[in-house]
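Undergrad: Have a look; sequence and predicted model below, questions after that.
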Amino acid sequence: MNEKILVADEVSSLGIRRLESAGFQVDIKTGLTEDELSEIIVDYNAIIIRSSTRITQKVLSNAKNLKIIGRAGVGVDNINVEAATKYGVVVINSPEGNIISAAEHTFGLIISLLRNIPQSDRSVRSLEWKRNKFTGHELYRKTIGIVGLGKVGSNVAKYSKAFGMKVIAFDPYISFDRAKEMGISLMSLDDVFKEADVITVHVPKTKETYHLVNKERISLMKKGSYIVNAARGGVVDEAAVADALKSGHLAGVASDVFEVEPIANDNPYISIDNTVLTPHIGAATKEAQVNVILDVVEQVIAFFEGRVPHGAVNLPAFRGVSDDLLPWIDLAERLGKFIKDMVSQRVNKIEIIYYGDIAKKNINPVSVSVLKGYLIKIKGNYVSFVNALPLANDLGIKYTESKESEDVDFKSVITVKVITDSGVRSVSGTILSDQKPRIIGIDDYRVDTFPEGYLLISRHKDKPGIIGRFGTVLGENKINIAGMQLGRNSKSGLAVMILSVDSEVHDSVLESLISGGDIEELRLIYLS
């Protein structure tokens, strides 16, 4: 191997030795600024990082020889994945190397919180012996509410059952059958907050999960209950939790992650005693750190040997795929993201239907790309082309693909249908002669729009004044309309409108649009 690899964050020496034994030239340079990294990155074919180093647009624009970025961990928030894809650089991560460590740390926080272990430790070190002051609670027969039943949440559920706890959970994506197999009662989010003695969150930070634990939901909780966050900073509204701690409504909070890291003097938890705080060390075990670096190293080796790395999170991961299929893979991921944002209900099944010439091609990577797009909206950017299908299986989501000989209007079409308890929703797309993706159908409505950026989708009564209202309200809120498409259904008397807008439309603006009446459904969809 003649490739040069830069290791830009501290990692286990076992990973370094494995790379060197495979014949790579490895340089270790940690603590680099963006400018310093931008200056030297041109010399390297691969870079391995953890969470400290940021791979930005500026860095990538100078990385003329870079082929692959290895993230030793799960989150890729510190990597501009979109820019990496543009430059043809593969991004890989290690989505499962630290699951056990994160779950164990969560449970350590729970026990520490309910038994006042850190506080009593500090007291004893001050030569105090105040046993009554630190009387805690048993976990046995308590109810734990788990928000998010992914790999970490599922392990926390298993540990909780071993302690004799009743396990309830909210996860709008896992099937009831899968939850039943795990011995977990699925409930609505509000009901979980009402019934749980301990709430623990295990969800990625997204627009939907930002401040998921807020003042309103905390008010639903029992007096004297607890909150634990070892997932992502920002999922919990720290100010709201601090107020509930001060008022006595909450008995305690434990957090490994914070909205601002490193934690600052103005963090509301700092001055409150009934808190257990750790510096984002959920994955900081020797075992996890070895697991993730060895996993990433093996993927880097596989990549340079011509194999597909199992943790690839972006489009260039498809080797051996013909160039003419790449636009369809891109379209498929966009359709998966689109249909996820269109549906609020739990999805039982995803159907992918191919019409025309595309049905004659190797559709497997296209189908996987649909699942990847759908799951990214749920699980975040650690979803890859390789783990998308197993993740769908974990959630109990069935998927099928079928082929039809032709479509009446287009040479090739992909239709994605989702089946929920409430019915069926669908979106269709194609690639036109300019090789650009188009959405050409939403449910029974024919449209023609480019699936990119912010799309405001309205299903409303087909009557005068609706379009004018949207223009007025969006204009008043300084939201520019870049494009508009309409679709009509004479049988239902309804129409669909797709507005491409230049910026995010906040909830207050959406509520203002809905309050005018005649709108059956309004969705804001973001497609990067």
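TA: Received the coordinates, thanks.

Undergrad: CA atoms for contacts and neighbours, from now on please.
TA: Noted.

Undergrad: and after the longest helix along the chain, which helix or strand comes next?
TA: Counting residues, the longest helix found in the chain (DSSP state H) is helix 286-304. Moving toward the C-terminus from helix 286-304, the next helix or strand (DSSP states H and E) is helix 326-342.

Undergrad: Which helix or strand lies directly C-terminal to that next one?
TA: Helix 326-342 is succeeded, C-terminally, by strand 347-356 (DSSP H and E).

Undergrad: tell me which residues of that following strand are tucked away?
TA: For strand 347-356, the buried set under the neighbour-count rule, 16 or more other C-alpha atoms under 10 Å, comprises 347-356.

Undergrad: would you list the residues you listed in JSON lines and tack on distance to Ala388?
TA: Converted to JSON lines, those look like this (distance: C-alpha to C-alpha, whole Å):
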{"residue": "Val347", "distance to Ala388": "15"}
{"residue": "Asn348", "distance to Ala388": "16"}
{"residue": "Lys349", "distance to Ala388": "14"}
{"residue": "Ile350", "distance to Ala388": "13"}
{"residue": "Glu351", "distance to Ala388": "15"}
{"residue": "Ile352", "distance to Ala388": "15"}
{"residue": "Ile353", "distance to Ala388": "18"}
{"residue": "Tyr354", "distance to Ala388": "20"}
{"residue": "Tyr355", "distance to Ala388": "23"}
{"residue": "Gly356", "distance to Ala388": "26"}
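
Undergrad: another structure for you, compare them:
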Amino acid sequence: MRIAILDDYQNVALGLADWDSLDAEVRVFTEPLADADAVCAALAGFDVVVAMRERTRFPADVLAGLPDLRLLVSTGPVNAAIDVAAARERGIVVCGTGILKYPTVELTWALILAAARNLRTEADSVRAGGWQVGLGVGLHGKTLGLLGLGRLGGEVARIGQAFGMECIAWSANLTAERAAEHGVTAVAKDELFARADVVSVHLVLSARTTALVGAAELALMRPTAILVNTSRGPIVDEAALLDVLRRGTIGGAALDVYDREPLPPEHPLRGLDNALLTPHIGYVVRETYEIFYRDAVENIAAFRAGEPIRVMK
């Protein structure tokens, strides 16, 4: 059996699970594969592929170009980058793993706090020999607007309340009763963007949510308001966001996710002082990776024994 572990950017996979127990050839790819042709060329001859979340896409045409593939393991329980139906048609089993939710919640608050207190600018000043260079803003008494109030959004709201923030939320199916269970007020989408001092995105990417945050929504935001996205890049219209950041009509953006990842070196977001950027690390903590790779090894062993587990439907 030949196993490929994809997109292990930190080169940690082999040390976080007992791959030797599989008695198989294991190859780790630490760099992203550029396109579909590169994926098919690099993975030719592999029986098993372990994909890191949605970093590498497996649409029907890529799956068709991998005739030896028998098992595709995705870290996490779901993966929008895999055409599961097409895999099933080709006899490829697709399995998932467990995941932790709290690391993304923690990073969301790291970004909110860093943006509100200008931490990047202040830290850079100290490192360069300087001292205080600006005024941050406090969060107590401010309004936190949540796009999505599921498990992640609900946890973000709970922490916002601990900071003394008023929490409001919107999603397509959110009811006043459901919001009240979290101590949150359900509002219309336009009201959320107009009222919130911090807008934080916690929605699943779908056809309905793609570009949900567009020019019209961004135009409603206060000139001091901060947009935070730790969900998926395409939920926010990137061109519209670049426009308001360049014009300074909102206070700034704190982003962990992008339309294209890794973010190209020449991307215009990298040159904006009012954009705080992290490299999609919401889930990237040791505890999550230990679950990912431990479960991946279990999935492969179970598949080899003829009893696949955690199979995606």
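TA: Structure's in. What do you need? Keep in mind it's a predicted model, so treat the numbers as computed, not measured.

Undergrad: Could I get the TM-score for this pair?
TA: Once superposed, chain against chain, the TM-score is 0.85 (TM-score structural alignment, normalised by the length of structure 2); 303 aligned residues with a C-alpha RMSD of 2.6 Å.

Undergrad: mean distance, the longest helix of structure 1 to its aligned residues in structure 2?
TA: Superposing on structure 2 places helix 286-304 of structure 1 at an average distance of 2.8 Å from its equivalents, by mean C-alpha distance after the TM-score superposition for structure 1.

Undergrad: counterpart of Gly70 of structure 1 in structure 2?
TA: In structure 2, Gly70 of structure 1 lines up with Val73, judged by TM-score structural alignment.

Undergrad: Confirm that that match sits in a strand.
TA: Yes: checked against DSSP: H, G, I helix; E, B strand; the rest coil, Val73 of structure 2 lies within a strand.

Undergrad: surely it meets Ala51?
TA: Yes: using C-alpha atoms under 8 Å, Val73 of structure 2 is in contact with Ala51, at 6.0 Å.

Undergrad: more neighbours, these two?
TA: Using other C-alpha atoms under 10 Å as the criterion, Val73 of structure 2 and Ala51 rank with Val73 on top: 29 against 25.

Undergrad: Now do the contacts for the more buried one.
TA: Val73 of structure 2 makes contacts with 48-51, 94-97, 296, 299, as judged by C-alpha atoms under 8 Å, 6 or more residues apart in numbering.

Undergrad: Distance of it relative to Ala64 of structure 2?
TA: As for Val73 of structure 2, its distance to Ala64 of structure 2 is 17 Å (criterion: C-alpha to C-alpha, to the nearest Å).

Undergrad: and what of Pro262 of structure 2?
TA: When C-alpha to C-alpha is the yardstick, Pro262 of structure 2 and Ala64 of structure 2 sit 25 Å from each other.

Undergrad: out of the two, which sits in the more crowded spot?
TA: Shown here are Pro262 of structure 2 and Ala64; by other C-alpha under 10 Å, Ala64 has more neighbours (15 against 12).

Undergrad: Can you tell me what that one aligns to in structure 1?
TA: So, by TM-score structural alignment, Ala64 of structure 2 is matched to Ser61.

Undergrad: What of Glu166 of structure 2?
TA: Under the alignment (TM-score structural alignment), Glu166 of structure 2 pairs with Lys166 of structure 1.

Undergrad: my guess is its match contacts Ile144, does it?
TA: Yes: counting by C-alpha under 8 Å, Lys166 of structure 1 sits close enough to Ile144 to count as a contact (6.3 Å).

Undergrad: For those two, list the residues in contact with both.
TA: Residues touching both Lys166 of structure 1 and Ile144 (C-alpha under 8 Å, 6+ apart) are Ser160.

Undergrad: Report all helices and strands that the longest helix of structure 1 contacts.
TA: Applying 3 or more C-alpha pairs under 8 Å, 6 or more residues apart in numbering; DSSP states H and E, one finds that helix 286-304 of structure 1 contacts helix 13-21, strand 68-71, strand 90-93.

Undergrad: tell me the most buried of those?
TA: strand 90-93 (a mean of 28; mean count of other C-alpha atoms under 10 Å).

Undergrad: so it corresponds to what in structure 2?
TA: Residue span in structure 2 matched to strand 90-93 of structure 1, by TM-score structural alignment: 93-96.

Undergrad: which ones are touching the residue nearest to the match of Glu166 of structure 2 when sequence neighbours are not counted?
TA: Excluding its sequence neighbours, the residue lying closest to Lys166 of structure 1 (C-alpha to C-alpha, 6 or more residues apart in numbering) is Thr143, at 4.6 Å. Thr143 of structure 1 is in contact with 165-168, 195-198, counting by C-alpha under 8 Å, 6+ apart.

Undergrad: Make JSON lines out of those and add neighbour count and secondary structure.
TA: Listed next are these as JSON lines, based on neighbours: other C-alpha atoms under 10 Å; DSSP: H, G, I helix; E, B strand; the rest coil:
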{"residue": "Met165", "neighbour count": "18", "secondary structure": "coil"}
{"residue": "Lys166", "neighbour count": "20", "secondary structure": "strand"}
{"residue": "Val167", "neighbour count": "23", "secondary structure": "strand"}
{"residue": "Ile168", "neighbour count": "24", "secondary structure": "strand"}
{"residue": "Glu195", "neighbour count": "18", "secondary structure": "helix"}
{"residue": "Ala196", "neighbour count": "24", "secondary structure": "coil"}
{"residue": "Asp197", "neighbour count": "23", "secondary structure": "coil"}
{"residue": "Val198", "neighbour count": "25", "secondary structure": "strand"}
